[in-house]
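> this is a predicted model, with the sequence first.
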Amino acid sequence: MHSVSSSTNPMTPLTGEVSYPRDRFMRLPEVINTCGLSRSTIYDFISREQFPSQISLGGKNVAWLASEIDGWMQSRIAQRAGGAA
């Protein structure tokens, strides 16, 4: 019987970042519900490069990566905690 020891767990983030074993797509209603922004505000922020861009799923279908939405929310929280406007 072989024993393999590992000092780190591959699922444990090393840098304090959130680890996603598998990312997922979020459609617009879920993005709106998750971040609390309106549709028009989301697209306005995207045009000003202040919000993650959508990904085309083909045709008129688009979605956002859950990890990018979470990262955007975390950066907003960090700005508040740091006193930035």
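Great, that's in hand.

> please count neighbours and contacts with C-alpha atoms only from this point.
Fine.

> any idea which helix is longest in the protein?
helix 66-82 (DSSP state H).

> check which helices and strands it is in contact with.
helix 28-35 (3 or more Cα pairs under 8 Å, 6 or more residues apart in numbering; DSSP states H and E).

> so how far is the helix or strand just after the helix it packs on from its chain's centroid?
The helix or strand immediately downstream of helix 28-35 is helix 39-47, counting by DSSP states H and E. Put simply, helix 39-47 sits 16 Å off its chain's centre (Cα atoms, centre = their mean, to the nearest Å).

> give the buried residues for the longest helix of the chain.
Applying a neighbour-count criterion of 16 or more other Cα atoms under 10 Å, one finds Ala66, Ser67, Ile69, Gly71, Trp72 buried in helix 66-82.

> one more structure, for comparison:
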Amino acid sequence: MYLRTKKALPLALENFDSQPDSAFVRQPVVEGLFAISSATVWRMVKRGTLPTPRKLSERITAWRVGDLRKILQAK
């Protein structure tokens, strides 16, 4: 018997509305906000429909909350 486990929502996604515009969120939050896959995130960045993320360190890429809110408000 297999148990399906539901993937937990990132805490930053649950609290997205209370985050300041200057905060940064990682890719799983972006995927959840727009209900898209990882590959679609990068296709949208390439097309310019999502902002280019910032490189915070060698292995950490994140999007500014204020930039994502602008896109969500335009929809």
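That came in fine, so what should we check first? In this text, all values refer to a predicted model and were calculated from it rather than measured experimentally.

> where does the TM-score land?
TM-score of the superposed chains, computed with TM-score structural alignment, normalised by the length of the second structure, equals 0.67; 57 aligned residues with a Cα RMSD of 1.7 Å.

> coming back round to it: now do the longest helix of the first structure: everything it contacts.
If you take Cα atoms under 8 Å, 6 or more residues apart in numbering as the criterion, helix 66-82 of the first structure is touched by Tyr20, Asp23, Arg24, Phe25, Met26, Val31, Cys35, Phe51, Pro52, Ala85.

> run the chain-centre distance for it.
Counting by Cα atoms, centre = their mean, helix 66-82 of the first structure comes out at 8 Å from the chain centroid.

> ok and that helix relative to helix 28-35, angle-wise?
20 degrees (axes from the mean of the first three to the mean of the last three Cα atoms, to 10 degrees).

> need the buried residues of helix 66-82 of the first structure in CSV (columns: distance to Ser40 of the first structure).
Shown next, in CSV, are these (distance: Cα to Cα, whole Å):
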residue, distance to Ser40 of the first structure
Ala66, 19
Ser67, 21
Ile69, 16
Gly71, 20
Trp72, 17
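
> report the two of the residues you listed separated the most.
For the buried residues of helix 66-82 of the first structure, the maximum inter-member distance is 9.9 Å, found between Ala66 and Trp72 (Cα to Cα).
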